[in-house]
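J.: Below: sequence and its predicted model.
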Amino acid sequence: MTGVVTRYEELLAAGELRDDADQRAAVEQLGRVQAELEAGSPRKGLLGGLLGKRPQPVRGLYMWGGVGRGKSMLMDLFFECLDIGKKRRVHFHAFMLEVDAMIAEERAKKTEGPVRRVAARIAEDVRCLAFDEMVVTNTADAAIMARLFTPLIEEHGVTVVTTSNRPPHDLYKDGLNRSLFVPFIELVERKLDTLSLNGPTDYRLDRLGDLETWHTPLGDDATEQVREAFFRLTDYKPEDAQHVPSGELELGGGRTLHVPKCLKGVAVFSFKRLCGENRGAADYLTLAREFHTVIVVGIPILGPENRNEAIRFTKLIDALYEHKVKLFATAAAEPESLYPTGDGSFEFARTVSRLREMQSTDYMALGHGVD
């Protein structure tokens, strides 16, 4: 099969990609991983396979960077080109759900070391685990990850290649009982090479094309537009829409926020869930730090009786704006007509101004986070 470096060069020559130093460095590392995995594969090392020798462990790769910088595209190329039998590509969230189920099975058998046994089960079928979007928001996952991945990598020789929006030391940042998670970070830094992908080209904007961000009036057409934005941003197959992962965002103090759709830094919420319930500015800041894109559906026209909802919506938009989060929305009206009368409607003009700016090309091109 074609090497990932050769395939990347072909795409550059065809004008499908733009030259990017960060991407080139990542491709070279992916080429190294590919070559070493294939050299140790039974397909390529028949004698070693006949003698029952375990393939030598291959150092993995952790690629992190902003949205639209080509992480998923490079993972596509790597996985497509990798010529070994025992390989698997999976979204990290889906993988951890599988792990949770397997641990429950092992505990039901009352076996010793259920997490280590799960690691051994996984390693039976996989030499290379390729993860899309490693992000940790769940306390239970954070607590078991070092215990799972240490034997998986160090004892069973599984190679991990992963993408993430943040560097290893920022994973599960400020999470509850983070000390339990720190050994996993140390494992990643010890066993995986870390590369930053923050080049000048934002391929996300290319994928969005001419899609608008604010859709009114409410109805099937508006819903279809934000649905299309979600699938373009996440590369998830529309025909598999029923299986889009959900998530739980930890807000602190034992409180969580259910995220109905949560994938690759994109979250979908209803207006009722975000602004119809009692929430404060700290909740919205946590949300804005966690997701680079937020889709809010069902924004109604607000009146004097909706004063609390209007205040919460203002706090939500402030947090999203300050963290340069991209907003897609379905609404009953244009921003100027959302809160025409009521306590604070005059101050709502600033929110309207921000909503308009957030629709601009310049805003959409900004990187996620506070400068």
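T.: Happy to help now that I have it.

J.: From now on I want contacts and neighbour counts done on CA atoms only, so please keep to that.
T.: OK.

J.: do you know how far the nearest residue to Val158 once chain neighbours are set aside is from Met102?
T.: Of all residues not flanking Val158 in the chain, Arg127 sits nearest, at 4.7 Å (Cα to Cα, 6 or more residues apart in numbering). Separation of Arg127 from Met102 (Cα to Cα, to the nearest Å): 19 Å.

J.: do Val352 as well
T.: Taken as Cα to Cα, the span from Val352 to Met102 is 48 Å.

J.: how about the nearest residue to Val259, chain neighbours excluded?
T.: That would be Gly247: by Cα to Cα, 6+ apart, it lies 4.9 Å from Val259.

J.: quick one: contacts for that neighbour?
T.: By Cα atoms under 8 Å, 6 or more residues apart in numbering, the contact set of Gly247 is His258, Val259, Pro260, Lys261, Cys262.

J.: Okay, one more to line up with it:
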Amino acid sequence: MAPSATVEPKPRQGPVRSALERLIAAREIEPDPLQRHLADRLDALDRRLSAEIGASKKSALGWLFGKKREADPVKGLYVYGDVGRGKSMLMDMFFRQTAVAAKRRVHFHAFMAEVHERIGEHRRAHKNGEVRGDDPIPPVAAAIAAQSRLLCFDEFTVTDIADAMILSRLFKALFANGLVLVATSNVAPDALYPDGLNRQLFLPFVEVLKKHAETFELAGAEDYRLAFLGEEDVYLDSRDPSAAERIDAAWERLLGGGRETTASLSVKGRTIPVPRAGNGAARFAFEDLLKRPLGAQDYLALARRFHTLVVEDVPVMGEAERNEAKRFITLVDTFYDAGRRLVVSAEAPANALYQGRSGTEAFEFDRTASRLFEMRSSEYLERANGEQTREG
């Protein structure tokens, strides 16, 4: 009798890969070899962090005091690729499953706003003679690293020169203090802060980042979440009793199993809060977005960050709401020109949303209504999806 063939046991799946396979088995997402590869990479990172903690954690801060003796420090992971590829979903799985207790998940812009606040506090304390040293970066970095061994950034992007100018020194100090970074972004490290003012001063940060975090491109031609949005999903009558339920369902499809969070944008030194965000989509009530004194640069920043914008409860506007109507016109123009998606719930058809008869808004709103109608078409949705895929 011929000897039976030896069957090699399959390698044990880590928690991130297992969570991903459960979603695939439940048919909530399609199987994707690159997503599986990324899940395995995240599990490998978690195993290394866990092993390090197990070897050095003799006290609550053992990882902090022992890390400088480590000859081979743990490298983080910088994941970039097309919108809708599952970057945030997989990072959230990793964050939930990791054994690291000293961890933090935060949107990049919220983190940088906090850093600037800490720097300001240190400078005030130094001026008052309360602390030594006029350089705020080392103590700020040490304080952040003392609180978090693992830092997870969603949607890493650099648009603010104030951020760009301190990132190199800040993260060099953070990494020296043992911090491990996991981040998602739409662009590769070398494409961060494109055409930014004084970009040459920002470039050392790119080298610091690549030295301390491996890069992983989650490439792909299809945006799985957006494929589920049809023409009937992108302009809803808010007076319809089912409208709220339908827009919630569209939002869940956009999240694609990922976690909803808050976000913020920094535009010319101003911070724009995004109350609901996830997986490259943002959601606003009309009052939160169109009653604020925002302009074209703000909407352009939104279009650059998010592939889909959901705006709820757009009212019929008259001459008393000319400012809101003008902002809405600008918002639609910006997203149309950028090839982005708008999901709108409104209390009237697009051609009846503005009732004013004087001023330029009445004339301009005809174009807005036409564009909103075109943005509902399958041709526009398919074209927009193609643009987003090329942009990454």
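T.: Perfect, thanks for sending it. As the structure is a computational prediction, the values presented were derived from the model and not from experiment.

J.: ranges for the strands of the second structure?
T.: With DSSP state E as the criterion, the second structure has strands at 76-81, 103-107, 150-154, 180-185, 213-218, 235-237, 261-267, 270-278, 281-285, 308-314, 341-346.

J.: Let me know which of the ones you listed is the nearest to Ile166 of the second structure.
T.: With respect to Ile166 of the second structure, and counting by Cα to Cα, the nearest of the strands of the second structure is strand 261-267 at 15.2 Å.

J.: List the buried residues for that closest one?
T.: For strand 261-267 of the second structure, a neighbour-count test (16 or more other Cα atoms under 10 Å) marks Ala263, Ser264, Leu265, Ser266, Val267 as buried.

J.: my guess is the second one contacts Met112, does it?
T.: Translated: Ser264 of the second structure. No. Using Cα atoms under 8 Å, Ser264 of the second structure makes no contact with Met112, being 10.4 Å away.

J.: Please name whichever of the strands of the second structure is nearest to Pro31 of the second structure.
T.: Closest of the strands of the second structure to Pro31 of the second structure is strand 213-218, at 13.6 Å (criterion: Cα to Cα).

J.: mean deviation of that closest one from the first structure?
T.: With mean Cα distance after the TM-score superposition for the first structure, strand 213-218 of the second structure departs from the first structure by a mean of 1.4 Å once superposed.

J.: other SSEs contacting that strand?
T.: Using 3 or more Cα pairs under 8 Å, 6 or more residues apart in numbering; DSSP states H and E, the elements in contact with strand 213-218 of the second structure are helix 33-56, strand 76-81, strand 180-185.

J.: quick one: that strand to chain centroid distance?
T.: Mean-position distance between strand 213-218 of the second structure and its chain equals 16 Å (Cα atoms, centre = their mean, to the nearest Å).

J.: List the buried residues for it?
T.: Ala213, Thr215, Phe216, Glu217, Leu218.

J.: What's the third one aligned with over in the first structure?
T.: Right, Phe216 of the second structure. When the first structure is aligned by TM-score structural alignment, Phe216 of the second structure is paired with Leu195.

J.: separation between the closest residue to that match other than its chain neighbours and Thr201 of the first structure?
T.: Nearest non-adjacent residue to Leu195 of the first structure, counting by Cα to Cα, 6+ apart: Met63, 4.9 Å away. Met63 of the first structure is 16 Å from Thr201 of the first structure, where distance means Cα to Cα.

J.: isn't Ala221 of the second structure right next to Thr389, touching?
T.: Yes. Using Cα under 8 Å, Ala221 of the second structure is in contact with Thr389, at 6.1 Å.

J.: Tell me which of those two has more neighbours.
T.: Thr389 (19 against 15; other Cα atoms under 10 Å).

J.: I would like the residues contacting stretch 245-259 of the second structure, please.
T.: The contact list for stretch 245-259 of the second structure (Cα under 8 Å, 6+ apart) reads 28-29, 86, 88-89, 92, 224-226, 228-229, 233, 236, 278-279, 281, 345.

J.: swap that for stretch 12-32 of the second structure, sorry
T.: Residues outside stretch 12-32 of the second structure that contact it (Cα under 8 Å, 6+ apart) are 36, 39-40, 42-44, 90, 93-94, 97, 224, 256-257.

J.: Give me the buried positions along that stretch.
T.: Buried residues in stretch 12-32 of the second structure, counted by 16+ other Cα under 10 Å: Gly14, Pro15, Val16, Arg17, Ser18, Ala19, Leu20, Glu21, Ile29.

J.: and which of these is nearest to Phe202 of the second structure?
T.: Scanning these for proximity to Phe202 of the second structure, where the rule is Cα to Cα, the winner is Val16, at 33.4 Å.

J.: For the contacts of Gly247 of the first structure, which single residue is the most surrounded?
T.: Cys262 (22 neighbours).

J.: list the contacts for the residue lying closest to that residue once chain neighbours are set aside?
T.: Once flanking residues are discounted, Cys262 of the first structure sits nearest to Ser246: 5.0 Å by Cα to Cα, 6+ apart. By Cα under 8 Å, 6+ apart, Ser246 of the first structure lies in contact with His258, Val259, Pro260, Lys261, Cys262, Leu263.

J.: In the second structure, what sits opposite the residue nearest to Val158 of the first structure in the alignment?
T.: Aligned by TM-score structural alignment, Arg127 of the first structure pairs with Arg149 of the second structure.

J.: separation between that match and Leu181 of the second structure?
T.: To Leu181 of the second structure, Arg149 of the second structure is 9 Å away according to Cα to Cα.

J.: picking up where we left off before, quickly name whichever of the contacts of Ser246 of the first structure is closest to Arg54 of the first structure.
T.: Closest to Arg54 of the first structure, out of all of these and judged by Cα to Cα, is Leu263, at 35.3 Å.

J.: Return the residues in contact with that closest one.
T.: Listed by Cα under 8 Å, 6+ apart, the contact partners of Leu263 of the first structure are Glu133, Thr234, Val244, Pro245, Ser246.

J.: And the residues you listed, which is closest to Asn306 of the first structure?
T.: Checking these against Asn306 of the first structure by Cα to Cα gives Ser246 as the nearest, at 28.5 Å.
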